[in-house]
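**Student:** coordinates only, no sequence provided:
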């Protein structure tokens, strides 16, 4: 049936959907079909049963170790407390710190010279540096220390003068080679060989384009090394050399064999005098070495954090910053739970 001319057609609006409330279930007409997505989906957390099992096993083993350390009378913790701050132990600790500091500085300087020698264009410098590093890394440290300790048997006097000519000054080797000097020289020579490879690896880690860009700007080679190459190389040098420094702290225990009473030497001497306190004395040395290496590790974190400026968008947080962030998160969770 056709509409008469001039009549207007009124559009029919579809019925507006009734909004669903939390307490009103959807009708059968509004329920989605079997292929449609559900109205609300619950996100189930991913389970990690093996991770929880491994955590439980580790905690049980750690608790057993701590319980054994505390309750076993063989450790004699009362004698440990007696010896820990005795003047003899502290004097040996001071010698250990002195030997470590001198050997670390001299070893690093020697390592830089050897690394530059290995990277030199001179074949003589490269050959001498490579031979030194190869020989010193192949020789045990205790052998080197004992060799230097008996050096006076090979050369009783040392002299300065014209090579293969007359000597201007002559020194008695036995007076110059004190126990402290032998320990520092031996550790420095050994440390330089290992530090050289750490420094060389750090220098080689700098992108070649940095060298080319610095050379294209016409910068002097000294300025290129100090201002462009070295700051970038430190990011790779610091972790490796600090690892060597931790090894150096523990290697100072060998200077006892050249008659220098450092921390370990003092413990050994006291252990021979008080044989019943050998175990607590060894624990004293262990705890002091752990404290020293922990301080070095803390210094390593802050040096790495400082040297990474410019390479990272965000610097890694310090332990104090992590603690503050954890406290803020706990407070935020407490407020959220209280509001619910």
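**Tutor:** Ah, there it is. All values reported here derive from a predicted model rather than from experimental measurement.
**Student:** contacts, neighbours, all on C-alpha from now
**Tutor:** OK.
**Student:** ok, which stretches of the protein are strands?
**Tutor:** 157-161, 167-172 (DSSP state E).
**Student:** right, and those - which one's nearest residue 205?
**Tutor:** Nearest of the strands of the chain to residue 205, taken as CA to CA: strand 157-161 at 40.4 Å.
**Student:** and the closest one with strand 167-172, angle?
**Tutor:** Here strand 157-161 runs at an angle of 160 degrees relative to strand 167-172 (axes from the mean of the first three to the mean of the last three CA atoms, to 10 degrees).
**Student:** hmm, back to that, just put the strands of the chain in a markdown table and tack on mean neighbour count and distance to residue 80.
**Tutor:** Converted to a markdown table, those look like this (neighbours: other CA atoms under 10 Å; distance: least, CA to CA, whole Å):
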| stretch | mean neighbour count | distance to residue 80 |
| --- | --- | --- |
| strand 157-161 | 13 | 46 |
| strand 167-172 | 11 | 44 |
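**Student:** try it against this one:
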């Protein structure tokens, strides 16, 4: 098989990997907000339930969670699914898993803001919403950006776990090509694509950190 053909097949699988990445990043980032607020809630039952969810998501393998989501409709509810459900199950597992990690990052960022800043904003006549938007949020974003960056880079590599339930992303394609062509070249090309993707993300995150550098702790 020609190198161009092999690369084209890997790029096609990379497109699936990017779909998993972007859907997870957007949806988990948004879902993590109410989860973090639930964890910070003064309503103890709510905080306890959310805490259990976060502990479960962070304490069990993502691959196991994908299997649970994929097989639950049949074994729990008796609903027969087909191969088209693989991608949906993959996305659900990724979003639910990463929302827990993002929520903990949000929570730590919010709790890192000194209470004196809230009190000072109240003295200056700011409402709760204005205090959060103008004073708290910019500082939280700056403080959580490094941790969020680590999780985002990890997400790029974790997309390869989708192979476990049969989703044809880039790593799945690379494995198939290695088996059929008896060559390590597909793995090398896939590794290069993952690496370049992470380098681009790291570059964008460093630029974002520099833009936020005017917010001093």
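**Tutor:** Nice, thanks for sending it over. Everything numeric in this text was worked out from a predicted model, so none of it was measured.
**Student:** got the strands of the first structure as TSV, with distance to residue 326 of the first structure columns?
**Tutor:** TSV is the format used below for the strands of the first structure (distance: least, CA to CA, whole Å):
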stretch	distance to residue 326 of the first structure
strand 157-161	63
strand 167-172	63
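**Student:** distance from the chain centre to stretch 14-32 of the second structure, please.
**Tutor:** 7 Å (CA atoms, centre = their mean, to the nearest Å).
**Student:** buried residues in the lengthiest helix in the second structure?
**Tutor:** Longest helix in the second structure, counting residues (DSSP state H): helix 3-40. Using 16 or more other CA atoms under 10 Å as the test for burial, helix 3-40 of the second structure gives 6-7, 9-11, 13-14, 16-18, 20-21, 24-25, 27-29, 31-33, 35-40.
**Student:** cool, stretch 99-116 of the second structure as well?
**Tutor:** In terms of neighbour count (16+ other CA under 10 Å), stretch 99-116 of the second structure has its buried residues at 99-110, 113.
**Student:** equivalent range in the first structure for that stretch?
**Tutor:** The aligned range for stretch 99-116 of the second structure in the first structure is 192-209, by TM-score structural alignment.
**Student:** give the aligned equivalent of residue 70 of the second structure in the first structure.
**Tutor:** So, by TM-score structural alignment, residue 70 of the second structure is matched to residue 149.
**Student:** quick one: the helices in the stretch 151-300 of the first structure, in order.
**Tutor:** Using DSSP state H, counting those that start in this stretch, the helices of the stretch 151-300 of the first structure run over residues 173-176, 179-204, 208-216, 221-224, 230-251, 263-273, 278-307.
**Student:** please identify the most buried of those.
**Tutor:** Using mean count of other CA atoms under 10 Å, the stretch among the helices of the stretch 151-300 of the first structure with the greatest mean number of neighbours is helix 179-204 (a mean of 23).
**Student:** mean shift of it relative to the second structure?
**Tutor:** For helix 179-204 of the first structure, the mean distance to aligned residues of the second structure following superposition is 1.1 Å (mean CA distance after the TM-score superposition for the first structure).
**Student:** tilt between that helix and helix 230-251?
**Tutor:** Using the same axes, to 10 degrees: helix 179-204 of the first structure against helix 230-251 is 150 degrees.
**Student:** who are the packing partners of helix 179-204 of the first structure?
**Tutor:** Judged by 3 or more CA pairs under 8 Å, 6 or more residues apart in numbering; DSSP states H and E, the packing partners of helix 179-204 of the first structure are helix 87-118, helix 123-138, helix 141-149, helix 230-251.
**Student:** and the angle for the shortest one with helix 230-251?
**Tutor:** To tie it back to what came earlier, the one meant is helix 141-149 of the first structure. 80 degrees.
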